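*Asks:* Curious how this folds, go ahead:
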Amino acid sequence: MTLQLTLLLPLLVMVGIALCRRNPDARDAITLVGASVQLILMLQLYQGYMAGDSASLVWFELLPGLAMSFELEPLGVLFALIIGFLWLITSLYAIGYMRGNGESHQTRFYMLFALAISAALGIAFSANLFTLFVFYEVLTLSTFPLVTHKGNENAMKAGRVYLGILLFTSVGLLLPAIIWTWMLTGTTDFASAGILAEHLDGPLVTVLALMFLLGIGKAAVMPVHRWLPAAMVAPTPVSALLHAVAVVKAGVFCVIKVVVYVFGLELLQQAPGSEILLYLAGFTVISASVVALRQDNLKRRLAFSTIGQLSYVVLGAVMLAPISILGASLHIAAHAFGKITLFFAAGSIYTATKKTEISQLNGIGHQMPITMAAFTIGSLSMIGLPPAVGFISKWYLLMGAIEAEQQLAIVVILLSTLLNAAYFVPVIYAAYFKPADTMPAVRKEAPTVMVTALGITAAMTLLLFAFPNRLFELAEQIRLVAALS
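*Replies:* Here you go, the predicted model:
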């Protein structure tokens, strides 16, 4: 019952928002109350799962072996916890941002946001590839109007890129890969040891794996990454949804899910040419980091940073070592809280000062000390430095590379860490140590709800470093499942 309600509650919230469209206060209250109840439900599911209670749900069966069904497993529970927590915090932030900037169509925004959350939860709890694909497409379609929210020419152009790439990759590559898998095995159900081992071998394993990797366009592996920086024309809460809460996390979640529950590590380890998966991920990490260095627009720099950080997760998955799978799972959470803090900070800077370029941020640390303190914490996590949780996930990714004897992955992780520092540290230095362009700088933070939201996510970035046990409990279970495969 709890699983059913968890999946349906965002849809009920969406209906409530529509009914209160003429009363902004009631509409926003429904959003916050719904997100709060959703988090409580997620915590109940998590506690039940950790206590050994299994939960599964079947909505309908389309064909034999092709059902719309859901179940709990450790990776999905981890993803859903992130969604549940960050929906509430992002809603709090969005209320301040949308009102503070006088954004239009706010009711539509919150309705589509709730629909996207429902789709992301459907992905998290999918029991098979068929269910995952349906909700993957719903997530794409529900976020398209959010990307084009402003309705101007730039927004519509970006929306066409966003929709074009994500639909082309999913329909042109992911769907055929799922159909191929179903024809080979007679099922699309996820299994802890994979489902393809006795049905496919040789170079075709690598071909199918490439179809999955590039077909999951939301993971933003190059060359199917251009939708992500294009989507930066959207309001900052949408950027937070894309980068931390739902869209890109759905992408890398799907990659880990396919590697562990469809292929299994052993099958991919034995597949001729499977190293190309590692090369693609490593190339994306380094290339995106280099491009980020050249961006003066703060949100675009963060966007290319996201592309690189996502491929850390992909890299951990395709290193095909259980400990690297653990590191990849941890990095989903680490990136979620660190990157959403950075986007919240960027949106706060825009709301308070209307500044969007890094070259305009000299001395802003004195004008917006809370915002820039949070930005600094998020940056530390992205670089992989203590006391931020990104240090822990990068450490296990590095240990996974050493265990798998993947020298290329070791070089990629170390070099990209230096590049991460190279594009984050100058922003922090300019904010605190360069004189403001317009003197004197008057202290002026964004609206209180926005500052509160970014303060919470920054604090969580530190707390997950100091108290990582609960996070490790789920990640360790994911590692054990990977070890079986």
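*Asks:* CA only for contacts and neighbour counts going forward, please
*Replies:* Fine.
*Asks:* Now do the contacts for M156.
*Replies:* M156 makes contact with T148, according to CA atoms under 8 Å, 6 or more residues apart in numbering.
*Asks:* scratch that, F263
*Replies:* 193-197.
*Asks:* those strands in this protein, which residues are they?
*Replies:* Secondary structure of the chain (DSSP state E): strands at 56-63, 66-71.
*Asks:* Number of residues surrounding L132?
*Replies:* If you count neighbours by other CA atoms under 10 Å, L132 ends up with 25.
*Asks:* shouldn't it be in contact with G122?
*Replies:* Yes: using CA atoms under 8 Å, L132 is in contact with G122, at 7.0 Å.
*Asks:* Just the residues contacting stretch 380-390, thanks.
*Replies:* Identification of contacts with stretch 380-390 by CA under 8 Å, 6+ apart yields 309, 331, 334-335, 338-339, 377-378, 391-394, 417-418, 420-421, 424, 461-466.
*Asks:* where's M1 relative to L57, distance?
*Replies:* 9 Å (CA to CA, to the nearest Å).
*Asks:* neighbour-wise, which of those two wins?
*Replies:* Between M1 and L57, counted using other CA under 10 Å, the more crowded position is L57 (16 against 8).
*Asks:* Make sure that one is actually in contact with G122.
*Replies:* No: using CA under 8 Å, L57 makes no contact with G122, being 11.4 Å away.
*Asks:* can you list residues touching both of the two?
*Replies:* Jointly contacting L57 and G122 under the rule CA under 8 Å, 6+ apart are F70.
*Asks:* mind checking how far N154 is from E198?
*Replies:* Distance, N154 to E198, by CA to CA: 49 Å.
*Asks:* Just say which of the strands of the chain is most tucked in.
*Replies:* Of all those, strand 66-71 carries the top mean neighbour count, a mean of 20, counting by mean count of other CA atoms under 10 Å.
*Asks:* what about I30, distance to A18?
*Replies:* For I30, the distance to A18 equals 10 Å [CA to CA].
*Asks:* again, but for P24
*Replies:* Per CA to CA, P24 is found 11 Å from A18.
*Asks:* Could you also give me the structure for this next sequence, so I can compare it with the first?
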Amino acid sequence: MTANELLPLAVLASSLLPGLVIFALPESWIGVRTTLNLFGAVAKLGLVFLLLAGVHAGGSYGVRFEVLPGLDLALKADALGLLFITLSAILWLFTTLYAIGYLEGAPHRSRFFGFFSLCVTATMGIAMAANLFTFFVFYELLTLSTFPLVVHRGTDKAMKGGTIYLAYTLIGGTALLTGIVWLHHLIGHTEFAHGGIAAALGAEYAGQLKIIFLLLIAGVGVKAALVPLHGWLPQAMVAPAPVSALLHAVAVVKAGAFGIVRIVYEVYGVEFAQTLNLLLPLAIIASITIVWGSFRALFQDDLKKRLAFSTVSQVSYIALGVALFGPIGTIGGLVHLVHQGIMKITLFFCAGNYAETLGIHKVSEMDGAGRRMPLTTLAFSIGALGMMGAPLTAGAISKAWLTDGATAAGMDWAIWVLWTSSLLNAAYFLPILWRAWFRPVPATWPEEHIPQRGWRETAWLLLLPPVVTAAMTLASALFADASISPLAWARLIAAREYVGLEAP
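*Replies:* As a prediction, this is how the structure comes out:
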């Protein structure tokens, strides 16, 4: 086996092997567990950077194992997959640091970090899947590995939220599998390919291909939280803050959005999908989700639920970008996959800090939080402003490209959707910032909930991750033209991967 075949397997093993060992560790072996967690996260990041350099230079990385005649478990590391892989690897490191600090003294940490590692392994497998069969295997592994994380606390509320999550995702998995089997029956394989594979069947199969497209999009649309398949996401907010961050920014919803990208571009092909009139319905569903998620967020007093409905809205920016026929919309959707991740993980880290340090769980309890936790609140403010699309933030870059993409595609109505969403973003984020920075601290606030100021406002393992990811939110905009920026990589994907598209 060559080095180019071993490297994708090493990326999987860097989280899988530590995770399996962690399952067997006694709870008291804190140092060993922490060392394994951090070693796996750092090793994965180093391996991903090797892949990045190789793929950027035109290298090819992949490995294939025959399961049955004509059915392979296959991995490949291409530019599109690496966009998702790099995001996940970077954010996994910071989520690991955060989780170590957040769960200090909590029970069942070996179980938590074991499934945590399996979750990241599944995410990497999804990103590197070379065909729909492999995608499905890791997609379902992601479902099974995240369920124990959602129900980690073991309360009745946690079990209810986890059961709802499992029901939604298993139904979605059934739809996805049905579509994959049907397509395999028609074509004989389900390999991802530049320009897609469905066009080879011809117009006489158009009716069946439309139904298969619906099944595939519904299957991944559950995890992507497309309306009306989004009901599990707010319920899953009973999970600990590191899990919420993982669900929203690193793994589950991103896996669904990434699946939409793969299906449109490398199963159907964007041009054939446009010929079958599949992109406009996808754009409409994404637009409804964008507005509906933002609208529902307005009425949530629970901070994590407000952020959850924000995710419902923001992730569909990716689907909308995919559905805007043309390279500009494509770039906008792809770069938002990264930008939404770093902004949303910042917000969930901060929400966890408020809960753990000040006992704050609701928007109505945020009065004076900025004076008590200025660095956490500054990071939260940057993430929130980014979600609104404020200048000098990552969100502004995403929305500018999506707006230009809608114009180029002749879909001016989509611009109104984006503007409406931005106004609603401001309507549900600005009251939080107003309360945190400008409302007085309640006189009834217990003394034990008042931390010291500055860098000691909370544990450093809880403070460092949101500060760094908030800085990344700004850096992604300030250095958007740099050759290593998420925007530059999204443009590289559009130029390399998609037949018929020339990146501007």
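*Asks:* returning to that earlier point: now, of the contacts of stretch 380-390 of structure 1, which are buried?
*Replies:* 309, 331, 334-335, 338-339, 377-378, 391-394, 417, 420-421, 424, 461-462, 464-465 (16 or more other CA atoms under 10 Å).
*Asks:* so how many other residues sit close to E104 of structure 2?
*Replies:* Around E104 of structure 2 there are 10 residues (other CA under 10 Å).
*Asks:* I meant to write A3 of structure 2 there.
*Replies:* The tally of other residues near A3 of structure 2 (other CA under 10 Å) stands at 11.
*Asks:* quick one on the thing from earlier: so which of I30 and A18 of structure 1 has more stuff around it?
*Replies:* The neighbour comparison of I30 of structure 1 against A18 (other CA under 10 Å) goes to I30, with 19 against 16.
*Asks:* And for the aligned partner of that one in structure 2, nearest residue in space, chain neighbours not counted?
*Replies:* Alignment note (TM-score structural alignment): I30 of structure 1 maps to L36 of structure 2. Counting by CA to CA, 6 or more residues apart in numbering, P18 is the residue found nearest to L36 of structure 2 once chain neighbours are left out, at 5.7 Å.
*Asks:* The stretch 351-485 of structure 1: helices as residue ranges?
*Replies:* 364-367, 369-383, 390-403, 407-433, 448-466, 469-484 (DSSP state H, counting those that start in this stretch).
*Asks:* Switch those over to TSV; also include distance to G251 of structure 1.
*Replies:* Listed next are the helices of the stretch 351-485 of structure 1 as TSV, based on distance: least, CA to CA, whole Å:
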stretch	distance to G251 of structure 1
helix 364-367	34
helix 369-383	19
helix 390-403	18
helix 407-433	20
helix 448-466	22
helix 469-484	17
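*Asks:* wait, which of the ones you listed is closest to R300 of structure 1?
*Replies:* Of all the helices of the stretch 351-485 of structure 1, helix 407-433 sits nearest to R300 of structure 1, with 11.8 Å by CA to CA.
*Asks:* Quick one: average offset of the closest one versus structure 2, please.
*Replies:* By mean CA distance after the TM-score superposition for structure 1, the fitted helix 407-433 of structure 1 averages 0.9 Å away from its aligned residues in structure 2.
*Asks:* Which residue range of structure 2 does that helix align onto?
*Replies:* Against structure 2, helix 407-433 of structure 1 falls on residues 412-438 (TM-score structural alignment).
*Asks:* buried stuff in that stretch?
*Replies:* 414-415, 417-422, 424-430, 432-433, 435-437.
*Asks:* repeat for stretch 460-474 of structure 2
*Replies:* Buried residues in stretch 460-474 of structure 2, defined by neighbour count with 16+ other CA under 10 Å: 461-467, 469-474.
*Asks:* Structure 1: which residue goes with K362 of structure 2?
*Replies:* Aligning on TM-score structural alignment places K362 of structure 2 opposite E357 in structure 1.
*Asks:* Let me see the contact set for the closest residue to that match other than its chain neighbours.
*Replies:* Sequence neighbours aside, N297 is the residue nearest to E357 of structure 1 in space, at 4.3 Å (criterion: CA to CA, 6+ apart). Contacts for N297 of structure 1 (CA under 8 Å, 6+ apart) come out as 356-358.
*Asks:* Please produce a markdown table containing those, extended by distance to I40 of structure 1.
*Replies:* Output for these, formatted as a markdown table (distance: CA to CA, whole Å):
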| residue | distance to I40 of structure 1 |
| --- | --- |
| T356 | 36 |
| E357 | 39 |
| I358 | 39 |
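*Asks:* Let me have these in TSV, adding distance to E137 of structure 1 and neighbour count as columns.
*Replies:* Compiled in TSV, these are given as follows (distance: CA to CA, whole Å; neighbours: other CA atoms under 10 Å):
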residue	distance to E137 of structure 1	neighbour count
T356	32	18
E357	33	16
I358	35	18
